[in-house]
Each structure stands twice: as structure tokens, then as C-alpha cells.
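Enquirer: just a sequence and a predicted model for now, questions to come.
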Amino acid sequence: MTLHEIANKILQMNKIGITFHVSPDGDAAGSVLSLCQALRKIGKEAYMISKDAISYNLSFLPFSNMLNGECVKPKDGTDCVIILDCGNKERISAELDNFKGTVINIDHHMSNDLYGDFNYVDVNAAATAEIIYELINILNAPMDSDIARCLYTSLVTDTGSFRHSNATTTTHIIASELLKFNISHSDIHSNIFDNKPYEKLKLTGYVLSNTELMFDGKLAVMEISKDILNKLNMILDDSSDIISQGLQIRGVEGSVLFREVDGGVKVSLRSKKYLNVNKVASVFGGGGHVRASGITMKDISLEEAKKLVLNQIKEEI
């Protein structure tokens, strides 16, 4: 299905819920916020669904206060739910078991399960926001500074401030078009990256000081236990900035972070040039991108998760 066909399906709907993946990052939040505003501009009764509250460093985004974890399922009379930036049904941040309307799935992850009634997945897009930018134009929804700020934030976060290999000429062209709406890229960067609680910096220091190098120094291995989070009296909503620091070590090709959560372990994987972390993640039911992927491992200890995943990485690295 083409994006124009997706747009035509959306135009046939009136009341539309929009959601994303659990623990939404900048791309998920920015994409949902921008599409919701755009649909309202063309007369749709659009609203956002989320079981998660938005993280503190994204709270500067327009209308982000509406992503507060209170609307967790489609409202009565909803014609359609659009799910953005979510590769599989289990990770949707909404309760959709009893929803009988249309589900539209828009994403850029190669591991997407195509779970929607209608699916559009562009694995060449650096961020789902690239797709949403194009969709907004197809829908003839007027762009403004609020929408531009949300989309630019998505691009910045999913490309690592445009330094990752997924950033293309298209990414930079879209970014330049968004900057025409008088948004401050400096303020956006500051809100995202220079806005950490003191406890987060202490946690980062702890994790880095206990990082191990494996496989001839090619892999940085990090972990965060529930004990250390309790000790620092903090709730960790995003660890992407911590794991990315593992890639800053000279000679390292990949970085893996094991985080103990209620009911299991979350695993984040990143790589530089040749390690396909999506291939590693897919073995355990996870997925994402070639250079950035994640896994949720249920009913398993931290040590057991490390043993399984590290053995798989050893085969790939």
C-alpha cells in the first residue's frame, strides 16, 4: 500500500486515535504529536492514546501534556487508530483488544510485523517523522511552527543529532524545510540533551564505571539493576543516552545495555559499522534497525539474559 493510499484511508475517517510504542522516544512522541495536530487542522476529530507518560526531556513539545497516560484505549465512536513507530502488536502503548475499527500501521522498522488492517513501512526512512512529514503534505494539512518543532525533534533523536548512518539527504532536506518555520534548533537540542536530572548523571557515571569490554574490546557491556535504581531513588524512562556512550570507546563496534525491570530484562543494542544488532534481537523476539535494536525478555534474571544475548552477539561480531 502506498502512502497516498494510506492518506485516502485516513481522509475517509472522522474520529481518529493515534498511538505509538511503549516507552515512547523522541521519534514516537514527535510523530504522534505532529500528526494529531495536522489531522485537527483538516477537520478530523483526532486525539492521542498512550499508556505511558512522556519523558521529562520531551515535555517541551507542543501538546505533550496530553500524553499523560490517562487515555489508554480508543474513545467511543472512534473510526480508526493509527499506530506510529511501533514494530509489533505487543509493544503498542494502547489497549486495543476490544477495538473493532480500522487499524493503520505506519513505521520505519524493518522488523515490523505488519499487524494493521493497512500497513505502510518505509525502512529507508531515518525516522517515522520523515513519513509523517510526507503524509502531512499529501493530506494538504497546513504546516506550522508547532508541528515543525515536533517533527524536527523526531529527526534529531532518531539520527543521533544527524550523526548516525541512517541520516540521508532526504533527512537533511526535511530538516531544512522545518527550520523555515522559525523554530530554534538550539533550544530543541538543549531541551533534549542538556536537561538531565542529577540522579540520571549519577546513574550514568555508575554504569560507565562498571562497563566491561568483551570480544577483544569490540563490545561494551553495561547493566542497570533494580537495586541501583532504588538506591538512587529514580525511575528510568530512557537509557538511549547511556548506551550510546559505549560506542564512544575506541575500538568498540557494539554496545549492549541490560536493564532489569519488573518481570524480566530489557536489552538495548547499538553498533557502528558491521554488527547487525537487529539480527541479534530477532533471535529473542525483539527487533528494530541494523544499528539500533531492542529486546524485552520476560521471566528471566539479569545474569541469564546476559548469558543468552552475549552468546548470540559472539556469533555475529
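Expert: Done, it's in.
Enquirer: could you use CA atoms for every contact and neighbour count after this?
Expert: Will do.
Enquirer: how about the strands in the stretch 151-300 of the chain?
Expert: Counting by DSSP state E, counting those that start in this stretch, the stretch 151-300 of the chain has strands at residues 212-214, 219-224, 254-261, 264-271, 287-288, 292-298.
Enquirer: try this one side by side with the last:
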Amino acid sequence: MKELLNKIKAAKQILLSTHRAPDGDGFGAEVALYHALIKLNKKVHLLHVDEPAFKYNFLRKKVRLDVFSNESQPEASETDLILVFDTNDGRMLPGLWNWVTENKIQFAFIDHHPFLEDAPNIGELSFINTDAASTGEIVYSMIKDLEVEMDENIAEALYTSVCFDTQLFRYVKSSAISHAIAAEVIPYIDEPESIHDHLFGNIPIEKFRFLAYCTNKIEFHFNNQFAYLEITDEDLIRFNMSSEDTRDLTDHILGVDSVEISLVVIPAEGGKKLSIRSKKPLRVLELAKLWNGGGHLYASGAYIPADSKSLANLKKDLLSEIKKLL
């Protein structure tokens, strides 16, 4: 961490990014550091491969954020450092990561996910702490080490990160750190409850109907220990939903008392995305790795391209592997 902090202090222009389909942890963490770096008089802005979902607009409107494309790229020669949050896999930043490596821009991943054996090189500056319950927890420590005073913008973003990835403190990795961070930042936030609403509430009636429809599609296997749901493009079109609107389904299904593993198959970029959750002690990270995915021990995922041969027998193969776990 010390070497990374020294690089940050020395850099004049810094880019911040996170994985595609940004979530509350990655986006909250980078927004928190964005505001901290602004206070250190750094030239800094966010560079994503896609826009955050609308529910994060309360953070989005307070930062400079550009979406990377072949037609719209920053000047590589003016970029001293790029920091990537909530992933240690450059493949999660399609297009942008090629630009980083081709222009030999110095980079660092700031993350709490386990390493993937087949992932690209993570470099010498990266800081990965798999004991952290969120990436925001790591960024909180960085801001402290940079000696930046807390303010409302930083506090709001950190609280978003911690609340999102712990699911309102349900998953804190047997540590009090998430609660301690919350206790420190809440006094700086006018309405902490509004952040809960942005992240987990304010469900439009269209999504509520979509959730009811999906509930009826869930399949239960192996004495109701495994719940499987496949969402199609037609389902999303019918209810005017996006893939982002499916993000909380896997966690909701895992709440069923008999279910030990929940898995949702979601359309994504022409292929399929697997969202997998499990209850301790069943670990689904290795299952995700079978489809070149990753994540946490009990919350993992994978992306399967449209041209992958594994799509043909996906459900059959998943059931076979799940049976081994149970």
C-alpha cells in the first residue's frame, strides 16, 4: 500500500475506473477517492466502459465521468496513473483495458476479490485485500493514510460502498470494520436513510411486476436446495427491464429457507451472465471459475460469450456441477 500511496501523491493527473456494469461498491469507492484527490489538488476524473445505473445518480452528478470508446479517449501521454476499483481482472473493462496496456499507462487495481489464475497481470502497484468486506473499506484506509479530512461527499460515497457490498451489514466477514466506518461517516451525511432508498428501495411498479413474474419462473432442484432462474431477452423486453434490474434477484432467492445455492442466468452483451450465491459453508467461487468467472467464496459470477460452445448445454452442465457441491 505504501508504494501505491506514494505514486498517488506524486501523480498530477489520475483516472479512476471500475468494472463494467458498475455497482454500489466499486462506484462508491472510486467516487470517495475522487473527492479526496480533488482535495489534494489532483486532476482527476472517472473513466468507465459504461454508465452507472440511474439509482447511482446521487453520486454520479457530483463527479466528472466519461465513457470510454474508440472515438472518445483521453490523452494517454497526460495520464500519470489509472486506478481500477472492485476488480483485479482487466477483462472486466473491455476496450479500456486494451488502451491502458497498449499505451503502457501505470495502473493499480484496488480490490477485495480473490485472484483469478487466468486473469491478466495485475501489476506491481495493486492492492488486494480479500479480508475486506468491501472495496470501500480499503479506500477508507487509503483516504486516512493520505491524511484527507472527511466531508459529506466522501462520507456519502464510502457509506454507499459499504452498505451495498455488505447488503446493509448482512455480510461483514466477521469483522466490525464496516460498522466502524459507518459510525464515523454517518454524522457527515444529512440523510443516510436516503442512500438505503437509492440502493435497495424505490422499486418502480414495473420492476415489482417483473419480480413477481420471475418468482414464478424459479426452478427448485435437489430437495429444494438449489434454485435456478433463467431470464431471457424476451422477459426483459416484456417488462421494459435491463440486466441491471436483475442484480438483486439472486440474493432474494437465497433468502428461501431451504435454498443453499441460488443461480440466475441473465442476458448480457449477446451472451449470458451467471450470478451465483450460496450459504456457508458451500463455496461457489470454484463453480464460477469453471466458466472463467470469479468473485467471492459465497457470491460469484461469470460471463459466457455468445459464441461459447458451453451455452448449448449450460443448464445441464450447471445442474451436474451443483449436484457435486450439494
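Expert: The structure has been received and is ready for your questions. All of these numbers come straight from a predicted model, not from anything done at the bench.
Enquirer: need the TM-score between these chains.
Expert: The TM-score (TM-score structural alignment, normalised by the length of structure 1) is 0.93; 315 aligned residues with a Cα RMSD of 2.0 Å.
Enquirer: sorry, back to before: relative to residue 98 of structure 1, which of the strands of the stretch 151-300 of structure 1 is closest?
Expert: Comparing those by their distance to residue 98 of structure 1 (Cα to Cα), the top pick is strand 292-298, with 24.5 Å.
Enquirer: other SSEs contacting the very next helix or strand once past that closest one?
Expert: Counting by DSSP states H and E, the next helix or strand C-terminal to strand 292-298 of structure 1 is helix 302-316. Packing partners of helix 302-316 of structure 1 (3 or more Cα pairs under 8 Å, 6 or more residues apart in numbering; DSSP states H and E): strand 254-261, strand 264-271, helix 277-283.
Enquirer: the last one vs structure 2, mean deviation?
Expert: Compared with structure 2 after fitting, helix 277-283 of structure 1 has a mean deviation of 1.0 Å; criterion: mean Cα distance after the TM-score superposition for structure 1.
Enquirer: list the buried residues for that helix?
Expert: Buried residues in helix 277-283 of structure 1, counted by 16 or more other Cα atoms under 10 Å: 277, 278, 279, 280, 281.
Enquirer: and the first one? What does it align with in structure 2?
Expert: Looking back up the chat, that one is residue 277 of structure 1. Residue pairing (TM-score structural alignment): residue 277 of structure 1 is matched to residue 284 of structure 2.
Enquirer: how close does that match sit to residue 168 of structure 2?
Expert: Residue 284 of structure 2 sits 22 Å away from residue 168 of structure 2, going by Cα to Cα, to the nearest Å.
Enquirer: so what corresponds to residue 181 of structure 1 in structure 2?
Expert: Match for residue 181 of structure 1 (TM-score structural alignment): residue 188.
Enquirer: tell me how many other residues surround that match.
Expert: Residue 188 of structure 2: 15 surrounding residues under other Cα atoms under 10 Å.
Enquirer: residue contacts, residue 45 of structure 1?
Expert: Residues counted as contacts of residue 45 of structure 1 (Cα atoms under 8 Å, 6 or more residues apart in numbering) are 14, 15, 16, 39.
Enquirer: out of the residues you listed, which comes closest to residue 226 of structure 1?
Expert: The nearest member of those to residue 226 of structure 1, counting by Cα to Cα, is residue 16 at 37.9 Å.
Enquirer: which helix or strand contains the aligned partner of that closest one in structure 2?
Expert: Structural alignment (TM-score structural alignment) places residue 16 of structure 1 against residue 14 in structure 2. In the assignment (DSSP H and E), residue 14 of structure 2 maps to strand 13-18.
Enquirer: tell me the helices and strands packed up against that strand.
Expert: Applying 3+ Cα pairs under 8 Å, 6+ apart, we find strand 13-18 of structure 2 packed against helix 24-39, strand 43-48, strand 81-85.
Enquirer: cheers, nothing more for now.
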